[in-house]
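# Coordinates for the following, if possible.
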Amino acid sequence: MNSEMTARALMFQGTGSDVGKSLIVAGLARALTNRGYRIRPFKPQNMSNNAAVAVDGGEIGRAQALQARAARIAPSVHMNPVLLKPQSMVGAQIVVQGKVAASADAARYQDVKRTLMPRVLESFERLSAEADFVLVEGAGSASEINLRANDIANMGFARAANVPVVVIGDIDRGGIIASLVGTAHVIDPGDAAMICGFIVNRFRGDPALFKRGMEEIARRTGWSPFGLVPHLPAAARLPAEDALALMGKDARRGKNGPIRIAVPMLPHIANFDDLDPLEAEPEVELLRVWPGTALPGDAALVLLPGSKSTIADLTALREAGFDIDLAAHVRRGGHVLGLCGGYQMLGRVVSDPEGVEGAAGSVPGLGLLDVATTLSKEKRVATVAGTSFDNVPFDGYEIHMGETTGPDCARRFAQIDGSRTDGAISANGRVIGTYLHGLFANDHQRSAWLKRLGGTASALDYEAGVEEALDALAVHLEAHLDVDALISHAA
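Coordinates of the predicted model:
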């Protein structure tokens, strides 16, 4: 490692995916920033189609962008040097330090990993040179010994960078003692030596009832117990890291509201945090509709979200019968909005001459917009600002591959940066497509959409709500974790 590095580092791994690693790192980033430390978040390898645009160009996982926000700094591509974006048929797109480097299936990627460690360590060193602490997040499970060879995401990185590890378990799933103790016993002794302690997350009930549980885990593993973290409802106001968090959210689980927005859930959904600001609106009932369930006939808007694999998700949409429901929705006078991949699906055809998403060819679109999309290997990644067709300002971002053209583009959705147009609107004005993400996080844009759907202007300051949730998370972790002990174990 570079002798000029000044930062200490601590890595947070999990007994599995979706145990709360991302939010614990975000909360600690805000807590330590509030203490006056310079904090940098870091995740060596992320697998997610939920991506953000970094200030230095390129894309990273949105979880690291949130952690950067928690640390009150701009997101950098070096905070997530390897991002895997799952695709159909061709495995995953490999993004290295913000730029697309290759695509590989799961088996081949195991060999590719060994070539990526130098880039990972380079990014880690860059962040370490400008921080007091680097908070490192692992990926998946620390105990996936079948993937240990050439690992860059968990213990492989911890060993290479000599970073102590804290293991997080989710008690809400059950089996927490077995998960943590089992992790200690199945991993390599050299890896186990890197672990300094553990955190039990998402506890509900009387903490005294798990006092013996914490003691038993500590006794059987030899790890320090850094804390039992109760479930925090405010955390639900923060973006989820990956699509696992969407599982189990069915079509009728949300609150009731006069404006019903239906979202067909497809296998390769991307940038699904576009939905979060709508879900936060008191007037909105956001319905995530899974295959096997019909789109509700009384929805004011059907929203097709982004997709990492437009053609595969278009096929899945048809197999679920959503295309029939969508056509009926339009005949009834309903509104439709397609975001990015969802926009591409709304056109007459999606062509993939270069085989970007699989076999080269073309498939018919939904035909709700008179446009056609040609996919290409060139990716546009940029933050943008402008005004929508009704002169409402916005800021957002673009992450997409392909170009969409056709007669309906003459009725553009947005003017961007005063120099170019985006999107398309149908002749009757009820079907809109755009490549823009992040629209609904803008209070002006969200208000405009609510009024288009018969509601009233939003009174919600969405971004302020995210800040309040990050502050609440920091206070929560300061109260339930031994933060001083965590700091003392960083190396």
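# okay, CA-based contacts and neighbour counts for the rest of this
Will do.
# mind listing the helices for the stretch 301-450 of the chain?
Remark: helices assigned in the stretch 301-450 of the chain by DSSP state H, counting those that start in this stretch are 310-319, 322-331, 341-345, 443-452.
# Could you look over these and pick the most buried one?
By mean neighbour count, with neighbours taken as mean count of other CA atoms under 10 Å, helix 341-345 ranks first of the helices of the stretch 301-450 of the chain at a mean of 30.
# Tell me which other helices or strands the top strand by length along the chain touches.
Longest among the strand segments of the chain by residue count, using DSSP state E, is strand 372-388. Contact analysis of strand 372-388 by 3 or more CA pairs under 8 Å, 6 or more residues apart in numbering; DSSP states H and E lists strand 51-53, strand 349-352, strand 393-405, strand 414-416 as its packing neighbours.
# isn't Trp286 right up against Leu278?
Slight slip there: residue 286 is Leu, not Trp. Yes - with contact defined as CA atoms under 8 Å, Leu286 counts as touching Leu278 (7.1 Å).
# contacting residues for the closest residue to Pro364 other than its chain neighbours?
Nearest non-adjacent residue to Pro364, counting by CA to CA, 6 or more residues apart in numbering: Val349, 4.3 Å away. Counting by CA atoms under 8 Å, 6 or more residues apart in numbering, Val349 makes contact with 362-367, 371-373.
# Check Glu137 too.
Here Glu137 is in contact with 11-13, 21-22, 25, 41-44 (criterion: CA under 8 Å, 6+ apart).
# and if you look at Val284?
Val284 touches 255-261, 278, counting by CA under 8 Å, 6+ apart.
# With Leu317 instead?
So Leu317 contacts 264, 266, 323 (CA under 8 Å, 6+ apart).
# Tabulate those in CSV, adding columns for distance to Arg412.
Formatted as CSV, the contacts of Leu317 follow (distance: CA to CA, whole Å):
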residue, distance to Arg412
Pro264, 24
Leu266, 26
Asp323, 24
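# Of those residues, which is the nearest to Glu125?
Using CA to CA, the shortest approach to Glu125 within those belongs to Leu266, at 38.2 Å.
# And this one, please, so the two structures can be compared:
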Amino acid sequence: MVRAIMIQGTGSNVGKSVLVAGLARAYSRRGLRVAPFKPQNMSNNAAVTENGGEIGRAQALQARAANRPTHTDMNPILLKPETDTGAQIIVQGQRAGTMKAGDYRKDKSKLLGAALQSFDRLCSDADLVLIEGAGSPAETNLRNGDIANMGFACAAGVPVVLVGDIHRGGVIAQIVGTQAVLDQNDLSMIRGFAVNRFKGDVSLFDEGRDDIATRTGWACLGVVPWFHDAWKLPAEDMMDIRSHTGGKCKVVVPQLERMANFDDLDPLSAEPDISVEIVPAGRALPGDANLVLLPGSKSTIGDLAYFRKQGWDIDLYAHVRRGGHVLGLCGGYQMLGKTISDPDGVDGRPGTVDGLGLLDVSTVMAGQKRVTLTKAKALEGGAPVSGYEIHMGRTEGPDCTRAWLEIDGRPEGAASANGRIRGSYLHGIFSSDSFRASYLKQLGVSSNIAYEDGVDQTLDDLADHLETHMDLDLLLSLAETPQRS
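Got it, this is the predicted structure:
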């Protein structure tokens, strides 16, 4: 009979996603059929599932760790921020509209049914469901109608383990303070705690660990040292993007305000001869860049205005005059064109804006959202490419006659006459080793790493790490068959 347990955190970014990925790999290696689940996620870095929808990229990584195909049931509610006050709502993989934050808070409890429906389907084909919370249950102002943490745990009848992040400092207060603000019904769901991201001699925290256990009465599942290779795993949050320095070839990426699907950077960051520099707002694009990569965006027109506000357009034109290369992916591709038209306001207010004008193409934001896993090949050299499309709009123009990819016999992308400026709607292209090697060769870089093999090895190493530093037998014993309230 299926069992489930929920990993909640004392705050955002305490390492829940990586812990669940490591646990998924560890328990699947023990022969269990493991399924990851996150009832509600907020991320613009979505993955396309094998059944043709969107989920958070962390759940896609966790599915990979569990040796399980991705499915929209693994993350039934996905919020993709478009502005500071509004987000696109993805329900069971499909776009359900856009909602302001205040309206979502009023109506989110209505989505609990969809979350429970997806959870039930996962439970029907698993031995163990590992559930990841979002943010923190200590945010008591969000408890009414909650579907991300204790609201879901209570509705689904699943036990909870609370994780604190010692790297932030004050981990005793994080965990004990969370206990202090929860009501008794929520507290009854918690079975234990773990401390994550310890640096140094773990035994130095023995007294702190025991103090937490004494004050809370909860079992300690472990004090987990910092996992130094976590950067090798695909990042979900923009905060986790790793600037990698030291390579002879510099790839520069402007950090757009609504940057989306930036997993294109992970394989480049893994290359020893590539230096990836993420440039935050207020800083100029470095003049010694070999390649400027414009990433995807959840709000292309808004991020284009943001790009210009930083003066990055001036830096980019100077980079092109110096003979540098430019690659735009999805939203970045749209920005490189002459114009972006949005007659129906799907990307913001209706209207037409001037693009950066580096490609002779124009984009119209219209039609159905395209969400699909894609097999392609490079027109030059024929290297196979595995990627995905997740975008609104279509892009056409003279530079599309110089497409550099082919999907099912149709040309994809556009390029300038000299080939130094390119754009495409296809994400994930650099995960394909032979294509990445051929592309980087144009920049004077040799590549011989097997990126996907490296991700799987890192997941195995993470599972070993947790087997050493957590009591996985105890954690498994705490998992229970869901008891619907």
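# After superposition, what's the TM-score, could you say?
Taking TM-score structural alignment, normalised by the length of the second structure as the basis, the two superposed chains have a TM-score of 0.97; 479 aligned residues with a CA RMSD of 1.1 Å.
# coming back round to it: ok, the contacts of Glu137 of the first structure vs Leu339 of the first structure, which is closest?
Ser22 (25.6 Å).
# Hmm, that closest one is touching Asp242, no?
No - between Ser22 of the first structure and Asp242 there is no contact under CA under 8 Å: 10.2 Å.
# Quick check: neighbours shared by these two?
Contacts common to Ser22 of the first structure and Asp242, judged by CA under 8 Å, 6+ apart, are absent.
# Let's see if you can find the most crowded of the contacts of Val349 of the first structure.
Among the contacts of Val349 of the first structure, Val371 has the most neighbours (other CA atoms under 10 Å), with 26 neighbours.
# For it, which non-adjacent residue is closest in space?
Counting by CA to CA, 6+ apart, Gly406 is the residue found nearest to Val371 of the first structure once chain neighbours are left out, at 4.1 Å.
# And the one you found, what's its match in the second structure?
Using TM-score structural alignment, the partner of Gly406 of the first structure in the second structure is Gly397.
# same deal with Gln415 of the first structure?
So Gln415 of the first structure corresponds to Glu406, using TM-score structural alignment.
# OK, contacts around that match?
With contacts defined as CA under 8 Å, 6+ apart, the neighbours of Glu406 of the second structure are 376-379, 412.
# of those residues, closest to Asp460 of the second structure?
Using CA to CA, those come closest to Asp460 of the second structure at Ala376, 29.4 Å.
# Am I right that Ile217 of the first structure is in contact with Ser179?
No - taking contacts as CA under 8 Å, Ile217 of the first structure lies outside contact range of Ser179: 9.8 Å.
# for the contacts of Leu317 of the first structure, which one is nearest Asp151 of the first structure?
Relative to Asp151 of the first structure, the closest of the contacts of Leu317 of the first structure is Leu266; by CA to CA it sits at 30.0 Å.
# Tell me the counterpart of that closest one in the second structure.
Match for Leu266 of the first structure (TM-score structural alignment): Leu256.
# Now do the contacts for the counterpart of Gly306 of the first structure in the second structure.
Gly306 of the first structure maps onto Gly296 of the second structure when the alignment is built from TM-score structural alignment. Neighbour list for Gly296 of the second structure: 259-262, 328-332 [criterion: CA under 8 Å, 6+ apart].
# mind checking how far Gly296 of the second structure is from Gln334 of the second structure?
9 Å (CA to CA, to the nearest Å).
# Spell out which residues are contacts of both of those two.
Gly328.
# what do we get in the second structure for Thr33 of the first structure?
In the second structure, Thr33 of the first structure lands on Ser28 (TM-score structural alignment).
# and after the helix or strand encompassing its match, which helix or strand comes next?
Using DSSP states H and E, Ser28 of the second structure sits in helix 16-29. Heading C-terminal from helix 16-29 of the second structure, the first helix or strand you meet, by DSSP H and E, is strand 34-37.
# Nearest residue to whatever residue of the second structure lines up with Ser48 of the first structure in space, ignoring adjacent ones along the chain?
Matched across to the second structure, Ser48 of the first structure falls on Ser43, judged by TM-score structural alignment. Distances taken as CA to CA, 6+ apart place Lys80 nearest to Ser43 of the second structure, at 5.4 Å, with adjacent residues excluded.
# got it, and Glu50 of the second structure?
That would be Thr70: by CA to CA, 6+ apart, it lies 5.7 Å from Glu50 of the second structure.
# Same check on Thr421 of the first structure?
Excluding its sequence neighbours, the residue lying closest to Thr421 of the first structure (CA to CA, 6+ apart) is Gln415, at 4.5 Å.
# gap between the one you found and Ala424 of the first structure?
11 Å.
# cool, and Asp352 of the first structure?
The spacing between Asp352 of the first structure and Ala424 of the first structure, counted by CA to CA, is 20 Å.
# and the most far-flung residue of the second structure relative to its centre, what element?
The outermost residue of the second structure, judged against the average C-alpha position, is Thr214 (36.4 Å), by CA atoms, centre = their mean. Assigned by DSSP H and E, Thr214 of the second structure falls within helix 206-216.
# what stretch of the first structure does that helix fall on?
Going by TM-score structural alignment, helix 206-216 of the second structure lines up with residues 211-221 of the first structure.
# Residues contacting that stretch, please?
Contact partners of stretch 211-221 of the first structure, identified using CA under 8 Å, 6+ apart, comprise 177, 180-181, 184, 223-225.
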